[in-house]
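Q: fold the following and give me the result.
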Amino acid sequence: MNPSDAQKLTLRALIALVVGSMIGSGIFALPSAFGRATGGLGALLAWTVAGVGMLMLALVFQTLARRKPDLDAGIYAYAKEGFGNYPGFASAVGYWFGACLADTACLVLIKATLGLFFPVFGDGTTATAIVSASVLLWAVHFMVLRGIKEAAAINTIATFAKIVPIALFIVVAVAAFRADVFAANFWGGEEPTFSNVTGQARNSMLVTVFLFVGIEGASVYSRYAKRREDVGIATVLGFLGVLCLLILVTMLSFGVLLRPDLAGLPSPSMAGVLEAIVGPWGKIFISIGLLVSVLGNYLSWSLLAAEVMYSAAQTGSMPAFLARENENKVPAASLWLTNAVIQAFLVFSWFAEYAFSLALKMTSAMTLLPYLFVAAYGLKLAWTGETYGGVGRSRTVDWVRGAIATIYTAAMLYAGGAKFLMLSALLYAPGSILFFVARRERGLPVFTRVEWLLFGVVVAVAIGGLYGLATGALSI
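A: Sure, this is the predicted structure:
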């Protein structure tokens, strides 16, 4: 069902969805995350690689929005159109699980931040923290049920509000920047060799992936756009704006504190940097900014997760009940399922040693596969010439962009390592039950021969992951 004109989103609202989805917990943890992994030069290299790779992906989203305007479910629809039913389903369910994990990370960090001032919340995984996070989870749930446009409006306000503390941090850090400190951090405290720098950059690459998750926000909500062409514009503008903020926060921090001091800062480490410059009020100010930011980020991910499941159900890749809307045109059934899964992840976080870090890395691992499908579909369109009407310069440019984006996302999947692939398979395998149900509802064969093979690989990797957890070879 198409949204009414009253529910349509402007370019500004679409940009806010992109920025709101991307700017959350990650940017406030950047100083310590990069301080543990690399020095200044390695950070520059990591941001260059990640920036180019994700810019190419953003341009692929823009191209697909223009060349395939009928595919208005974004990240899921492109995988299905390009590679078949089960890959399309895998893209949808993987992205959905990633969104649920991102929301879990947001809730844990909110309570961990409160734990800096109220010890009862601890690191965000105490009993009190989990109970209070659950209350917040269901409070937001019932707010979203009142309407997507209302929730998107709140998200737009939260997006502008979260920029304020980040902008202040940048201004203060510029004033406090010391060239001698930056020079001491430049090589990361190691011998100035190419292998050391590339090794440092590689160690920080998975961090950058999580920070860019959400780039597809406008694409997922393309059916709500007032103008279809705004989807691609919002994706690119939102990405470039966030990239500038991420680079500034990272590099300026290397000019304030030495790398060992950055590495030792507790979350949110941006608060520790500002405290070192201006005193205790800096820690309080950034902590308040983080709470606003993460709440907005949480809302963005709640909207995205429910929308993906709803869109997949609309086209028969998910069970029909997930396509049900309430009187406010909100995909209520998918929202209920989404928040039930987040609640389960919250309870599970009680048993994880480093719940926040695990949730961040699992979010990256789960969303990289959907990104890979999008990049590969953009490459496929340019390769076959579909929608191009012949050979031309635009087709060559799009082919290069698609190739770079595909190589980048595949490399990031590889860089994540076997551990996160196995843990991802532990979600993909049982999640495939939804695909079985959807296909049986429509009286269709569940898998083609190739899809049976793909499903077999997923199950085999999941069994390996389960065995690893049981034997202690795989830790969480």
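Q: CA atoms for contacts and neighbours, from now on please.
A: Fine.
Q: grab the nearest non-local neighbour of residue 196.
A: residue 190 (7.0 Å; CA to CA, 6 or more residues apart in numbering).
Q: burial measure for the one you found, as a count.
A: 13 (other CA atoms under 10 Å).
Q: in terms of helices and strands, where is it?
A: Taking DSSP states H and E as the definition, residue 190 sits outside all helices and strands.
Q: distance check, it against residue 198.
A: 12 Å (CA to CA, to the nearest Å).
Q: chain center to stretch 214-222: distance?
A: 11 Å (CA atoms, centre = their mean, to the nearest Å).
Q: try stretch 317-328
A: 24 Å.
Q: buried ones in that stretch?
A: By 16 or more other CA atoms under 10 Å, the buried positions in stretch 317-328 come out as 317, 318, 319, 320, 322, 323, 325.
Q: now those as a markdown table including distance to residue 34 and secondary structure?
A: Shown next, in a markdown table, are the buried residues of stretch 317-328 (distance: CA to CA, whole Å; DSSP: H, G, I helix; E, B strand; the rest coil):
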| residue | distance to residue 34 | secondary structure |
| --- | --- | --- |
| 317 | 39 | coil |
| 318 | 39 | coil |
| 319 | 42 | coil |
| 320 | 44 | helix |
| 322 | 40 | helix |
| 323 | 42 | helix |
| 325 | 43 | coil |
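Q: one more, so I can put them side by side:
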Amino acid sequence: MSADAATAEAPAAPGASTMSLPTLTGMVVGGMVGAGVFSLPARFGVATGILGSLIAWAIAGTGMLMLAFVFQNLAIRKPDLNAGVFIYAKAGFGDYAGFNSAIGFWASSVAGNTFYWVFIGATIGAFWDGLGDGDTVIAVALSSVGVWLFHYLIARGVRDAAVINRIVTVFKVLPILVFIVVLFVFFDGGVFADNWVATGYGDLGGLDEQIRNTMLITTFVFIGIEGASVYSRYAKRREDVGKATVLGFLSVLSIFALVTLSSYSVMPQPELADTRQPSMVGVFQEVVGDWGEVFISVAVVVSVLGAYLAWTLMAAEVMYVPARSDDMPAFLGQENRNGTPITALVVTSLGVQGLLTLTLFVSDALNFMLDLCTSLAILPYLLAAAYALKLGLTGEAYEGVPAGARRKETIVAGIATAYTVFLFDAAGLKFVLLMTLLLAPASLLYVKARSERGRRIFSPTEIVLFAAILVGAAIGVAGLWTGRISL
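A: Presented below is the predicted three-dimensional model:
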């Protein structure tokens, strides 16, 4: 189905069932509650104390809530646009911008899925030394088997995978809630007080530096907020897309903040910082004993596999939909008899396989993949927020809407846009250049797609954008060659 022609009343894709509000909300929660939540104690412990964490969650929560409202508002103002992340960028800033948004989102998903397999390896590595931190030859081999087993499952049909994701979401959230409740039962007021600013535990830098150092992890754990928007073509009711986004976000924000605060209530900040990843395992084991290590480790594996399922689905969708709307080569729009975008799924699985191989040569593969995933996701978020801001400023799609509502939504979009720009600064130049290293060669797909349909490849503005990407890629290559950029 063409994304441009689809409407709220359009039927789902062949072989796929329409999704209800609970199912869409489950896709949002399932996409966000993955590996990131289990790494929060140490990632925050190494960067800041309680005060800094509260400010960081307030900033991240506000910024991502504005993004949630952006997706909700766009679903209302532009109900004819489906697969939101890609199509909003295209509608607002042209075909090439939309293409880069789709590639950025897809690549972010691939890097995130690679992180998931490394994270599973690191978790099981606590019991089996051969897996190390998830980046040994044995770990990569076992992860590769997992990649293709999931590929087979998803190829059977989107409907089956969505139902499984909803079930897994329930079972992975329950252990996290147990973790929070148990840690608050063992609350230590003295430890909590000492962790308030953590000034006695070494040089963490000023409060602004501490907050900046938490931005990538807070963004990483919220990636997936657009899950309902990506699946909008399957929604029973278009208004459910926005509702699912906000409901899923608020639920997950509460969980993430409570995991962080409860960890600070039982362990000093330096011990949190030194806890082996996934750090929730070590924290819970410290409080309840050895059974806690097994309990949380099982939850990690279940949670991460569920998130992997959701993200592989989303990645395939974001390659498939542009192909169906003539913005990617036609071969990426092929479906199998179950209605699964099979070629896009194959490309996605191959991408994960490639990055898994790369982990053998990257130092600290776990954190590298986490930061790469987050940095790549910022671009599609920025373009979606900027499109919402553009609509508010120009008045497009606001005919007959009260001025107060338009003003409110414009302010929300402005805050979301500013927040995503701030995230680029927090990510740093290294990951921005690595992003251009991906976008530059990926543009060959855009050229092929335009050539297939006999369209002009670039407009004058798009030529400037393409040139900027090429310059960034050249600088990135030079940085890798000289060692100024390290992996």
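Q: just tell me what residue 355 of structure 2 corresponds to in structure 1.
A: If you follow residue 355 of structure 2 across to structure 1 using TM-score structural alignment, you land on residue 345.
Q: go on, residue 153 of structure 2?
A: Residue 153 of structure 2 maps onto residue 143 in structure 1, by TM-score structural alignment.
Q: can you tell me the helix or strand for that match?
A: Going by DSSP H and E, residue 143 of structure 1 is in helix 127-144.
Q: and the counterpart of residue 323 of structure 1 in structure 2, what is it in contact with?
A: Counting by TM-score structural alignment, residue 323 of structure 1 corresponds to residue 333 in structure 2. Listed by CA atoms under 8 Å, 6 or more residues apart in numbering, the contact partners of residue 333 of structure 2 are 319, 320, 321, 322, 323, 324, 341, 343, 344.
Q: before we move on, the earlier item: the helix holding residue 143 of structure 1 vs structure 2, average distance?
A: Here the mean offset of helix 127-144 of structure 1 against structure 2 after fitting is 0.6 Å, by mean CA distance after the TM-score superposition for structure 1.
Q: how far is that helix from where the chain is centred?
A: For helix 127-144 of structure 1, the distance to the chain centre is 21 Å (CA atoms, centre = their mean).
Q: what does stretch 443-457 of structure 1 give?
A: For stretch 443-457 of structure 1, the distance to the chain centre is 28 Å (CA atoms, centre = their mean).
Q: tell me the residues of structure 2 aligned with that stretch.
A: Residue span in structure 2 matched to stretch 443-457 of structure 1, by TM-score structural alignment: 454-468.
Q: repeat that for stretch 265-273 of structure 1.
A: Going by TM-score structural alignment: stretch 265-273 of structure 1 matches residues 275-283.
Q: so which residues make contact with the matching stretch?
A: Applying CA under 8 Å, 6+ apart, the set of residues contacting stretch 275-283 of structure 2 is 38-42, 119, 122-123, 263, 267, 272, 292-294, 296-297.
Q: now stretch 127-138 of structure 2
A: Residues contacting stretch 127-138 of structure 2 (CA under 8 Å, 6+ apart): 117-126, 139-140, 359-360, 365-366.
Q: now with 10 Å?
A: 115-126, 139-144, 276-278, 293-294, 297, 356-366 (CA atoms under 10 Å, 6 or more residues apart in numbering).
Q: so what corresponds to residue 168 of structure 1 in structure 2?
A: Checking TM-score structural alignment: residue 168 of structure 1 goes with residue 178.
Q: so how far does the helix or strand containing its match sit from its counterpart in structure 1?
A: Applying DSSP H and E as the criterion places residue 178 of structure 2 in helix 158-185. By mean CA distance after the TM-score superposition for structure 1, the fitted helix 158-185 of structure 2 averages 0.5 Å away from its aligned residues in structure 1.
Q: report the buried residues of that helix.
A: Neighbour counts over helix 158-185 of structure 2 (16+ other CA under 10 Å) mark 158-159, 161-162, 165-166, 168-169, 172-173, 175-176, 179-180, 183-184 as buried.
Q: and if you look at stretch 446-455 of structure 2?
A: For stretch 446-455 of structure 2, by 16+ other CA under 10 Å, it's 446, 447, 448, 449, 450.
Q: any idea how far the nearest residue to the third one once chain neighbours are set aside lies from residue 454 of structure 2?
A: Okay, so that is residue 448 of structure 2. Among residues not flanking residue 448 of structure 2 along the chain, residue 329 sits closest, at 6.1 Å (CA to CA, 6+ apart). Between residue 329 of structure 2 and residue 454 of structure 2 the distance is 12 Å, computed by CA to CA.
Q: what touches both of the two?
A: Joint contacts of residue 329 of structure 2 and residue 454 (CA under 10 Å, 6+ apart) are residue 448.
Q: from the chain's centroid, how far away is stretch 113-129 of structure 2?
A: Per CA atoms, centre = their mean, the centroid offset for stretch 113-129 of structure 2 relative to its chain is 19 Å.
Q: likewise for stretch 303-312 of structure 2?
A: With CA atoms, centre = their mean, you get 11 Å for stretch 303-312 of structure 2.
Q: then stretch 57-77 of structure 1?
A: Taking CA atoms, centre = their mean, the mean C-alpha location of stretch 57-77 of structure 1 is offset from the chain mean by 18 Å.
Q: read off where it ends up in structure 2.
A: Going by TM-score structural alignment: stretch 57-77 of structure 1 matches residues 67-87.
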